[in-house]
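Sequence plus the predicted model coming up.
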Amino acid sequence: MSPAPTRRTTVLVVAAHPDDELLGAGGTLARHALAGDQVHALVLADGATSRYADGMDEVLAKCAHRAAEVLGLASLRMLSLPDQRLDVLPLVQVTAQVEAVVAELKPRVVYTHFPGDANADHAVVARAAWTACRPYVLPGLRRFAVFETPSSTEWGWPVQGGGISGFAPTVYTDVAGTLERKLDAMACYGTELRDYPHPRSLRALRERAAYWGSHVGLAAAEPLQLLREVAP
């Protein structure tokens, strides 16, 4: 289980779309914020133009800012890149925009998507974040971990690199004290919520936290897959 932070630190979550910043790690981010850490979110794509009529990108942006206030984030940056089209942009272009934020904030902890998600935008963002946080560019980074995104991670294509690979949690955050804050933040995204038993319903998110908690003897948990950690 991941311990509560013992010192103030800068945390960055790098997400593909509005609501991704909290679906997989909202309870973890809220816990960081309550501990006094500076928690920042970077959302790359607008989340709207591939699915909705004109103007919904602005609606989602307002939802994202309300959710950020609920979670207690220090800042939210939205790049408004084209939704579901990040894979047609040069990866170097996407990475450069992540690098600019990383260079400014110099985070010690970074969370982003699991790269094997069904959603192609998630994979691009994960790769860009990983590249932007390479050790000689960000020597102060102490933890890089990926989260699951309900309705994308569990539906990902299971065959990768010639073998079968999937999300394999190695760290669990106790979110019993911050789960309600995560759900309140998700409720800000009215257009993105779905009816139960869809994974992005509030009830399913609550049940998911209980499911992962049961793996490690907690009432509620969020799973993370640790890709890099530098011990103090």
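Good, I have the coordinates. Quantities reported herein were computed from a predicted structural model and do not represent experimental measurements.

Only C-alpha atoms from now on, for both contacts and neighbour counts.
Fine.

which residues sit in contact with the closest residue in space to residue 26 that isn't next to it in sequence?
Take residue 26 and drop its neighbours on the chain: the residue closest to it by CA to CA, 6 or more residues apart in numbering is residue 182, 5.1 Å away. Applying CA atoms under 8 Å, 6 or more residues apart in numbering to residue 182 gives the contacts 22, 26-27, 30, 70-71.

Residue 182 is in what secondary structure piece?
helix 179-186 (DSSP states H and E).

Now do the buried residues in that helix.
Neighbour-count burial for helix 179-186 flags 179, 181-183, 185-186 (criterion: 16 or more other CA atoms under 10 Å).

Could you do stretch 183-203 as well?
Quick answer for stretch 183-203 (16+ other CA under 10 Å): 183, 185-189, 193, 199-202.

about what we covered before: which of the contacts of residue 182 lies closest to residue 211?
residue 27 (14.6 Å; CA to CA).

C-terminal to the helix or strand harbouring that closest one, which secondary structure element comes first?
Assigning secondary structure by DSSP H and E places residue 27 in helix 26-34. The helix or strand immediately downstream of helix 26-34 is strand 38-45, counting by DSSP H and E.

just checking, next helix/strand downstream of that next one?
Following strand 38-45 toward the C-terminus (DSSP H and E): helix 56-71.

so what does the following helix or strand past that next one touch, helix or strand wise?
Next along the chain after helix 56-71, taking DSSP H and E as the criterion, comes strand 75-81. Secondary-structure packing of strand 75-81 (3 or more CA pairs under 8 Å, 6 or more residues apart in numbering; DSSP states H and E): strand 38-45, helix 56-71.

this is the other structure I want to compare:
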Amino acid sequence: MSERSALKALLMPEEKIIYTLPVGKGDNVLVISPHPDDETLGCGGAIIKMLLSSINVSIVLLTDGNGSGRMREISQIRKEEFMKARSVLGYSTFDILDYPDGQLDSYQEKLSEQIHRLLVEHVPKLVLTPYLLDYPIDHRMADIALAQALKNANQSNIIVGMYEIWTPMANPNCYLNITGEYFKKHMAIRCYQSQEDYFKIIDKAESLSTFRAKLSMRKKVEHMECFKLLEANKYIEMVEVWKKVQN
């Protein structure tokens, strides 16, 4: 893929917009969450929706959450919040890798190996991961590690869906109506009280989901999550070109 094609895949609008994720009953989905709360903020509604459709959802939490807040024992507090949110969202399968928050760039090889192991173990049809242009460095490093893991796994049938948290996504190609799921997502976000106190995440998350709903121009839709879906090979090429552009 040329640099122009990679940037187009990341930034330019798609010809076809879909309103459901490309998975069905019995399929496996792996959600990559760099920090405790990313899984809820970015795709909590999608997680609830998929579980209601008998889709198997597994979460991998990459870091210890030690970098967000000035409280003592913030890492332990955020892990407890993660478990409370897990109960609300309703999934049961998860892994906690416990890398230092804010330092995923120092553990790329090992992280890639562990994500590769999870790809082989879960055989997901869909992998959800943060938007490559999202602001936090751990979110970008998660994408780089995922791309390498996908390359090593040689599972070209996997679809990657990037979700947005802090940086609105340029031209998503999948809009998911989560109006019916938003109350439960809101309750899951409230589990992260340390982050609400520090970052006011509830208002930010609600503002983004209502913003997406309004832009969709669809009737009776109050909340939406959006995704950028790419085939694994295109995702890998896009990340590799993006790395070159950064250098």
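Perfect, thanks for sending it. Fair warning: this is a prediction, and the values are worked out from it, not measured in the lab.

TM value for the aligned chains?
Once superposed, chain against chain, the TM-score is 0.82 (TM-score structural alignment, normalised by the length of structure 1); 212 aligned residues with a CA RMSD of 2.3 Å.

orientation of the helix holding residue 182 of structure 1 relative to helix 56-71 in degrees?
160 degrees (axes from the mean of the first three to the mean of the last three CA atoms, to 10 degrees).

What residues in structure 2 pair up with helix 179-186 of structure 1?
Using TM-score structural alignment, helix 179-186 of structure 1 corresponds to residues 182-189 of structure 2.

what about the strands in structure 2?
28-33, 56-63, 93-99, 126-130, 159-163, 174-177, 224-231 (DSSP state E).

Residues contacting the third one, please?
Spelled out, that is strand 93-99 of structure 2. Here strand 93-99 of structure 2 has contacts from 57-64, 107, using CA under 8 Å, 6+ apart.

Tabulate the residues you listed (JSON lines), appending distance to residue 124 of structure 2 and neighbour count.
Formatted as JSON lines, those follow (distance: CA to CA, whole Å; neighbours: other CA atoms under 10 Å):
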{"residue": "57", "distance to residue 124 of structure 2": "9", "neighbour count": "24"}
{"residue": "58", "distance to residue 124 of structure 2": "9", "neighbour count": "21"}
{"residue": "59", "distance to residue 124 of structure 2": "11", "neighbour count": "21"}
{"residue": "60", "distance to residue 124 of structure 2": "13", "neighbour count": "21"}
{"residue": "61", "distance to residue 124 of structure 2": "16", "neighbour count": "24"}
{"residue": "62", "distance to residue 124 of structure 2": "18", "neighbour count": "25"}
{"residue": "63", "distance to residue 124 of structure 2": "21", "neighbour count": "23"}
{"residue": "64", "distance to residue 124 of structure 2": "24", "neighbour count": "21"}
{"residue": "107", "distance to residue 124 of structure 2": "23", "neighbour count": "13"}
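
nearest to residue 142 of structure 2, of those residues?
Relative to residue 142 of structure 2, the closest of the contacts of strand 93-99 of structure 2 is residue 62; by CA to CA it sits at 8.2 Å.

Greatest separation within the contacts of strand 93-99 of structure 2: which pair is it?
57 and 107 (25.3 Å).

sorry, back to before: reformat the strands of structure 2 into TSV and put distance to residue 207 of structure 2 next to each item.
As requested, the strands of structure 2 are arranged in TSV below (distance: least, CA to CA, whole Å):
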stretch	distance to residue 207 of structure 2
strand 28-33	21
strand 56-63	25
strand 93-99	28
strand 126-130	18
strand 159-163	16
strand 174-177	15
strand 224-231	10
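
among the ones you listed, which is nearest residue 143 of structure 2?
Of those, nearest to residue 143 of structure 2 by CA to CA is strand 126-130, at 6.8 Å.

Pull up the aligned stretch in structure 1 for stretch 122-136 of structure 2.
Under TM-score structural alignment, the match for stretch 122-136 of structure 2 is residues 105-119.

Would you mark the buried spots in the matching stretch?
106-119.

Farthest pair within these?
Across the buried residues of stretch 105-119 of structure 1 (CA to CA), the longest gap, 29.6 Å, separates 106 and 118.

Report the outermost residue of structure 2 with respect to its centre.
residue 72 (27.3 Å; CA atoms, centre = their mean).

For it, give its distance to residue 194 of structure 2.
According to CA to CA, to the nearest Å, residue 72 of structure 2 and residue 194 of structure 2 sit 11 Å apart.

Over to residue 50 of structure 2?
27 Å.

Residue 54 of structure 2 now?
From residue 54 of structure 2 across to residue 194 of structure 2, the span is 32 Å (CA to CA).

now residue 239 of structure 2
Residue 239 of structure 2 sits 32 Å away from residue 194 of structure 2, going by CA to CA.

residues in structure 2 aligned with the helix holding residue 27 of structure 1?
So helix 26-34 of structure 1 sits over residues 44-52 in structure 2, by TM-score structural alignment.
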